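>>> Requesting a structural model of the entry that follows:
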Amino acid sequence: MAKPVILAVDDDTEVLRAVERDLRRQYGREYRVLSADRGDSALETVRKLRLRGDPVALFLVDQRMPGMSGVEFLEQAKALYDEARRVLLTAYADTQAAIHAINEVRLDHYLLKPWEPPEERLYPVLTDLLEEWWAHHPPTFEGIRVLGNRWSPRAHALRDFLGSNQVPYQWLDVEASEEGRLLLAQAGGAAVEKLPLVLFPDGTRLMGPSTLEVAERIGLKVRATKPFYDLVIIGGGPAGLAAAVYGASEGLSTVMVERSAPGGQAGTSSRIENYLGFPAGLSGSDLARRAVAQAARFGVEILTPQEVKGVRVEDPYRIVALADGTELSCHALLLAMGVQWKKLETPGIQSFTGAGVYYGSSRTEALSCKDEEVYIIGGANSAGQAALYFAQFARQVTLVVRGDSLERGMSHYLVEQVHSLANVTVLLDTEVTRVEGNAHLERLTLATKGQPERTVPASTLFIMIGAVPRTEWLDDLVARDARGYILTGPDLMPGGERPKGWKPERAPFLLETSVPGIFAAGDVRHASIKRVASGVGEGSIAISFIHQYLSEV
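Model prediction:
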C-alpha cells in the first residue's frame, strides 16, 4: 500500500511551513505530507490522488482562506474521501464556525492557533485520529482500475484480456458502483459509448483503449526483438507453451506469437482435476502462469496480443507476417493455434455477444453473476467445469444439454460433481431457440423434447458447444481436412504417396505438415486428442522432429 497522505491547507505561507515541518517531523516515516496554499489548488490535488487511488488519511485545513473557507473545502473533499479524518485550524474568533462544522461536514476536531508545543497540543489529537483511520480503513487497491458498463462488449473484452493475461485489476461498474461514478466524474466524465476508462496507478488514463494499447502500456511484449529465430510458434496454448519450453531449453532461439493470452482455451478452465501430478487439481490460469514463467526462464520471447496474418515459404526460410505489418523469419514453424468456440446459430444472438452472451467460461463475469441465475449451454467437460465454478457465485446454474445424457460427453468425475450440487440443474434434450433483450440479454426461449417451448428470464448465458480450428488464414499453404484441421505425418499419405509438391526424399515426420519445416501440434491438428495433457505431449514431441528437420537445413 502507498503511504497514506496527510494534506495541510493554509493561505499563510509561514503558518503552512510550520505545519509541514511539525507534520513531517512526527509522521514523515509513515505518511506522505502534502500541502497547498489555496482551497482550489488543494481540491485539484485531492482529485489527482483519487484518480490514482492513493489513500488520504487526514485533512488539516485553515478556516479563514480567501476564495474558499476551510469548511467549504472540507465539504467538497468529503465527497472524494469520506473516510479521511477532518481537522480545522482556527483562530479563537472562529470557534463558533468550527462548532457548526462538526455537524456540517462531520468535523472530527478543531485546533486553535497557535498549537505550540506540538507535542502537547497537536500530536496527541492527530495521532488518535490517525489510529482511528487505520482501524477502519480497508487496504487500497493499487493496480489498474477499469470503469465501464457491465453490458459493454468492449469492457468485457478488455477485462477478459487483463484477466487471461493475469494482470491484476479492479472492475468498477459505473451503473452499480458509487466509487465508479465518482471516479468517472473526477476524470471528466464520458458518454457510455466511449467507455471503458482505464486508470493506471501513476495517474494516467486511457479512454476506450484497444487491448493492444493497454498491452503496450502495461509492458507486455507485442514486438519481437529479432527478425530471425530458429523456431517460431503460433499459438500459446498447452501445445505451444510446451514446445516453447522444450525448444528454448534445448538451445533453439524461440518466439511464441499469441493473439490473446498464453494458456489458450485451456487457460480459461476453472479447474483441471485430472492433470497428472496435481492430485488436488489446478486452474487453467495457474497452469498457464507456471508455463509462461518456465518459458521466460529459458529465454522464450512471448508476443501478446499479436496476430498472424499469413505465412509464406522462401526456402530455407518460413516467413510469418504479423498484423502490425512486421515479419518474422525462421527455419522451423510450429502451428499450435488451438481451436475457437463454435458459434450458436440462434436468431438475434449476435447482438448480445459480450452483453450477456459469452463464449467459453468467462471467469471475469463471475462476480457480476452473484445471486443471479446463470445458463450454460454444453455437455462436455468445459461446460461441467464452468457449472461447478459459477455455482460458487450464482444463486442457480442451469446446464442446457442437447443430448439425452451427460455421460456421453463429460468425464465421470465431473458428472458426479455436477449432480451433487443443489444449485445446479441439468436440462437434457433441451436447446435455446431464441434470445431476447434490449441493451443486453434478458430472456431465453428453451425447447425441451416432448414439451412446449417456454421463455425464462436470463441475463447471463455461457456457450460451450464444441470448437472449430483457427486455420482459415492459412489458405492453401498446408493440407487440411474438410473441417479445417491440419493434416500431419501419416495422415498426409493415406495411400502411401507423399504429399503433392513434397521435395525431401524422406516421408513427413509424425507432426510435420505437407510443407517441410512447418509442424502442427495440439487441438488444431487432425485426429488429435482434445486434452490438455495430450497438447503438452505433442508440443514437446514436436521439438524432437524439429531438431531432425534443422539437421537437414
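>>> rest of the way, CA atoms for contacts and neighbours
Fine.
>>> roughly how far out does the helix or strand containing Val292 sit from the chain middle?
Under the criterion of DSSP states H and E, Val292 resides in helix 284-297. Relative to its chain's centre, helix 284-297 lies at 16 Å (C-alpha atoms, centre = their mean, to the nearest Å).
>>> mind listing what's buried in that helix?
In terms of neighbour count (16 or more other C-alpha atoms under 10 Å), helix 284-297 has its buried residues at Gly284, Ser285, Asp286, Leu287, Ala288, Arg289, Ala291, Val292, Gln294, Ala295.
>>> what's the closest non-adjacent residue to the last one?
If you skip the residues right next to it in sequence, Ala295 has Val245 as its closest partner in space, 4.8 Å away by C-alpha to C-alpha, 6 or more residues apart in numbering.
>>> Please, which helix or strand holds that neighbour?
Using DSSP H and E, Val245 falls within helix 238-249.
>>> Alongside the first, I'd like the structure of this one:
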Amino acid sequence: MPARPVLLTVDDDRAVSRAVARDLRRHYGDRYRIVRAESGRDALAVLRELTARGEAAALLLADHRMPGMTGVEFLEQAMDLAPTAKRVLLTAYADTDAAIRAINDVDLDHYLLKPWDPPEELLYPVLDELLEAWSRTARAPFEGITLLGHQWSAETQQLKEFLARNQVPYRHLQGEDAAGIRTAADLADDATLPALLFPEGTVLRRPTLQQVAQQVGLATTAGSPFYDVVVVGGGPAGLGAAVYAASEGLRTLLVERTATGGQAGQSSRIENYLGFPLGVSGSELAQRARDQAVRFGVELLTAAEVVQIAPKGDGRALLFADGSQVAAHAVVLATGVSWRLLPADGAADLTGRGVYYGAVAHEAADCAGEEVFVVGAANSAGQAALHFARFASKVVVLCRGTDIRQSMSEYLVARIEADPLIEVRTCTQVRAVEGADHLERLVLADSRTGATEVVPASRLFVFIGASPPTEWLGEAFLRDDRGFLRTGPALLDEAGRPPRDWPLTRAPYHLECSVPGVFVAGDVRAESVKRVASAVGEGAMAVTLVHRYLEAN
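Model prediction:
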C-alpha cells in the first residue's frame, strides 16, 4: 500500500501543536498522515526524511512566531524539499502584515488567524480547498503513463503538452533511464518513438492525440446526433458558455481540439481574476470550470476538430475532421486565438525543439539550472518569466518596444523588476534561431541601431500576440482584415443595414456573426477585450442571446 500523503504542522507551543494535530487528525486522519514538529529545524529534518523515502507532503501548516526560525523562514526553506505542498501560515492578528508579505515571498497559499475555533468553519473549509487543489496535480507513487521519446522531438513535446494540460499523470523517460523499458516493449528502433506505455500493458507507437485521448478515457466522438447548442472551443469563453447553457437546461456539447483552458489554461498564474486574491494557475482554473461543466451535464469532446459549419433546416450541422457530424439549433464559436509565429530565420524548423509557443508547468521544471529566453511584453510573457524564474538560473525577457509597461500590467512589472533572476532587454528582436537538432543559439538585433549579437540558448518561449484560427470557416463568416470574426454592430454598414446576404428581417444580435444562429465569444471575436474575465462574460452573454434566438425561431 502506498504511504498516505503527509500533513505537517509546526508550532513551538506544545499545547497549540497538539490542538492543531488533533483537529487535523479528526477531519483528515483517514486519508492523510498527520505529522507534527515543534521547531522549524525539526520540521525540515522531517521533510528531508519524507523526501528520501519518496513520501509526499501535501500541506505545511506553520506558526509564524517561533524562536530560531519563523514560520515564513521555514516555509521558504521547505519550498526546495516539498515544492508542490500547499503552504499555510498560522498567525495572530498582529502579524497579518507579515503574512501578507509572505504571499509573494514564499508563495503562501493561505494564512489562518489564531484561534481557529470552530474548525468546521474557520479551518476545514480552507484546508479542504487547498488539499483538493493539491490532489489534482500531486504525483505520489507513480502509477500513470510512461512516455518514451527524445527531449528535442516536436512529437514528444506535443504529447507532453497534451497529457499535462488534460491532467493525465505521466513520466517522461529517455536515454539510459528508458533503455530497459524500450527493450521489454520492443521499442529499440527510434522510428517507433515517441511511444506511450500504459499501466495495463498497452503500447501506443507514435500515436495521434485522438488515439491518446481514447486510451485515457476522454470522449472523442459525440454521443448524440443533435444538441440544443454546440460550443466550439474549450477556453474561458467556451467553458463559460457551456456552463451557463447546461445550467439553464440546454443540451450542450463542448468540442475542444487539445485540452480545456485555451491559452489561459497555459498560464502559470493569473493574479487579477476576480475572486482569487492569491491568484490561480490557468490549469487549475480550467479544471475547476471543466468540473463545473460536467456537473451540469455538458458533454465534452477532446481531440476533436470541427472543420465545417453548414445550414441544416432551422439549425446548423457541424462536420468533424474524422467525417462524423452533429446538428444543433445554435452554435457558439469560442475558438480563441493561436500564438503568432516568430518571424525569425530557423524558427519554424526548431519549433518543439527548443522554440516553444506559450508555456505550461511541465516545461518550467525541465528548465532547472538553465538560462531561459522569453519573447514578448504582454501579461502572458510576464507571468511566464516569473514562473520560469523559480526554476531557471536566469530568465531574459526580450521586448521589441522601449518599455514593458506599454503592454504589461503594473503588478507584473513591479515583480519582474524586483526579481534578480530576470533581465529585461528592450528594443531587442530575435533575428534568427540556430541549431542542429535543437536550439543552440539566438541572433538578436537592436531595433535602434541594427547591431546584432549571437548568444547561446537552449529554450525560447514565444508570446508575441495572437492570430485567430478562422481560416476553416467559409466565406459566409465575415471577418476583419486580421481574420477576427465580426459580430452584431460591427456587421452593419454606415446606414445601419446588415450584410447583403443576411436572410432575416432583424439585425444581428450583439454577439451573432454573419451566419444567423452562430454566436462568437472571447478572443476570436473582433474588437473583444483580451482578458479571461471578459471572455467568461461573453460566453455567458452568448447563451442569453442563444435563448433569444431560439425563442424567435
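>>> Show where the helix holding Val292 of the first structure falls in the second structure, residue numbers please.
When the second structure is aligned by TM-score structural alignment, the counterpart of helix 284-297 of the first structure is residues 282-295.
>>> which residues of the stretch 301-450 of the second structure fall in helices?
Here the stretch 301-450 of the second structure has its helices, by DSSP state H, counting those that start in this stretch, at 361-366, 379-388, 410-418.
>>> Quick one: closest of these to Thr335 of the second structure.
With C-alpha to C-alpha as the measure, helix 379-388 is the member of those nearest Thr335 of the second structure (18.2 Å).
>>> Just list what that closest one packs against, helices and strands only.
Applying 3 or more C-alpha pairs under 8 Å, 6 or more residues apart in numbering; DSSP states H and E, one finds that helix 379-388 of the second structure contacts strand 371-375, strand 394-398, helix 410-418.
>>> what range in the first structure does that helix sit on?
Aligning helix 379-388 of the second structure against the first structure (TM-score structural alignment) gives residues 381-390.
>>> List the residues that contact the closest residue to Gly297 of the second structure other than its chain neighbours.
Leaving aside its chain neighbours, Gly297 of the second structure sits nearest to Ala246 (6.3 Å; criterion: C-alpha to C-alpha, 6+ apart). If you count contacts by C-alpha atoms under 8 Å, 6 or more residues apart in numbering, Ala246 of the second structure has them with Thr252, Ala293, Phe296, Gly297, Val298.
>>> Show me what Leu322 of the first structure aligns to in the second structure.
Per TM-score structural alignment, Leu322 of the first structure is aligned with Phe320.
>>> separation between that match and Pro456 of the second structure?
Phe320 of the second structure is 43 Å from Pro456 of the second structure, where distance means C-alpha to C-alpha, to the nearest Å.
>>> which helices and strands sit right next to the longest helix anywhere in the second structure?
Secondary structure assigned by DSSP state H gives helix 532-552 as the longest helix of the second structure. For helix 532-552 of the second structure, the helices and strands in contact under the criterion 3+ C-alpha pairs under 8 Å, 6+ apart are helix 236-247, strand 325-333, strand 518-520.
>>> what about 10 Å?
strand 226-232, helix 236-247, strand 325-333, strand 518-520 (3 or more C-alpha pairs under 10 Å, 6 or more residues apart in numbering; DSSP states H and E).
>>> TSV please, covering these and showing distance to Gln157 of the second structure.
As requested, these are arranged in TSV below (distance: least, C-alpha to C-alpha, whole Å):
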stretch	distance to Gln157 of the second structure
strand 226-232	25
helix 236-247	24
strand 325-333	28
strand 518-520	31
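>>> how about those, which one is nearest Val543 of the second structure?
Closest to Val543 of the second structure of these, according to C-alpha to C-alpha: helix 236-247, at 5.8 Å.
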